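Peer 1: no sequence on hand, only this structure:
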């Protein structure tokens, strides 16, 4: 925790400058530590079911088996692709300040990321080694995976350092998402960034979702997806499977071929929103539904458990 401390101080200063919200250093450190542990728990919990439930939702009970076996091998939690690039971004913040620029982030990517990245992240890294700079590394003209899930699963650190500052969290989340992604694929990242930032002060899941939605343009595709998730939750308050079928049909089965993928950003973002809605604020229920909803579910369980 020592190396994180300068960033915490900067975050406290930014919050104080607004004159509207205050959080003690002790509270801030506790919430960040709790959220990071939550990410680890959710990631390891969902890892066994990653990409396993596609055509149909999963059936419980769900366990830690696969993740626990890996933990035993390394004597502790480990970094998966849902909890890795945050370390890199933190290092860049420590080196250059809380607002590193694209050139500085590119430097960090090219030096520290060698392997074990996929899809939009892999394509962006390759483009960097060919001389491209962000945000061109995320442009759909160059990155064939611009529409995938990647930015929403490596973004939490930008909100950890923006407690109670959803405007800043939304802007920096979109900025970071453009390193690997383009167009509507950045929207779920913005939503999670806002929710994480606001969650330092707000515990009501529904309020968090509605606030985050308000940061997207009314014409935004993922905003419409969120509206549909909320409507389905109201229509089927006790049947998440019915809601899942509607969204899976829309965003996977009937998705245009060029962006049809089990790792599609909006598809997995929708599964995260459904897990939060049907989880009723209960962490175990939310995790189990997050696993059962399927697709790239260890991302959803990591993100929502941290939240």
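Peer 2: Received the coordinates, thanks. Predicted model only: the values in this text are computed from it and were never measured.

Peer 1: okay, CA-based contacts and neighbour counts for the rest of this
Peer 2: Fine.

Peer 1: ok, residue 303 - contacts?
Peer 2: If you count contacts by CA atoms under 8 Å, 6 or more residues apart in numbering, residue 303 has them with 39, 42, 43, 153, 156.

Peer 1: then this one, side by side with the first:
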């Protein structure tokens, strides 16, 4: 039963990107209020995900929320990351992406290559990416 339906004990896909795809509404409902957006995510997101699957949604919602008060994309992307625990894989991955963007600001392909080198083997889906 919700909200435990998204927990890894009940859902082998708890770390998939479902909530990341759906979470924009939480940021739209809480313009400039990242903590409120996170609270909405806590109530809704665990229906489908936990762990990194849920953190992705919180991050997306935080970016939407911040976009109401800033048009500085770098600020939005880095500030929203503060809503995610630093020890999570999601945080580490996004932090790497931001770091590579800073290192290769005019070369998205190099950034993508760095992502592939480090993160392409991190597959949370129990059946794999192409199953």
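Peer 2: Thanks, I have it. All of these numbers come straight from a predicted model, not from anything done at the bench.

Peer 1: after superposition, what is the TM-score?
Peer 2: With the length set by TM-score structural alignment, normalised by the length of structure 2, the two chains reach a TM-score of 0.87; 129 aligned residues with a CA RMSD of 1.9 Å.

Peer 1: circling back to that earlier point, of all the contacts of residue 303 of structure 1, which comes closest to residue 8 of structure 1?
Peer 2: Within those, proximity to residue 8 of structure 1 (CA to CA) peaks at residue 156, which comes in at 14.4 Å.

Peer 1: to which residue of structure 2 is that closest one aligned?
Peer 2: Matched by TM-score structural alignment, residue 156 of structure 1 corresponds to residue 24 in structure 2.

Peer 1: spatially central residue in structure 2, please.
Peer 2: What sits nearest the mean C-alpha location of structure 2, by CA atoms, centre = their mean, is residue 56, with 1.9 Å.

Peer 1: that one is in contact with residue 17, isn't it?
Peer 2: Yes: judged on CA atoms under 8 Å, residue 56 of structure 2 makes contact with residue 17 at a distance of 7.0 Å.

Peer 1: now do the helices in the stretch 1-150 of structure 1.
Peer 2: Counting by DSSP state H, counting those that start in this stretch, one finds helices in the stretch 1-150 of structure 1 at the ranges 5-18, 25-47, 65-74, 85-96, 102-112, 119-129.

Peer 1: now tabulate those in a markdown table and tack on distance to residue 181 of structure 1.
Peer 2: Shown next, in a markdown table, are the helices of the stretch 1-150 of structure 1 (distance: least, CA to CA, whole Å):
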| stretch | distance to residue 181 of structure 1 |
| --- | --- |
| helix 5-18 | 26 |
| helix 25-47 | 22 |
| helix 65-74 | 29 |
| helix 85-96 | 15 |
| helix 102-112 | 14 |
| helix 119-129 | 7 |
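
Peer 1: for residue 25 of structure 2, helix, strand, or coil?
Peer 2: helix (DSSP: H, G, I helix; E, B strand; the rest coil).

Peer 1: distance to residue 237 of structure 1 and mean neighbour count added to the helices of the stretch 1-150 of structure 1, as a markdown table?
Peer 2: Shown next, in a markdown table, are these (distance: least, CA to CA, whole Å; neighbours: other CA atoms under 10 Å):
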| stretch | distance to residue 237 of structure 1 | mean neighbour count |
| --- | --- | --- |
| helix 5-18 | 37 | 15 |
| helix 25-47 | 24 | 20 |
| helix 65-74 | 31 | 13 |
| helix 85-96 | 35 | 18 |
| helix 102-112 | 43 | 16 |
| helix 119-129 | 35 | 21 |
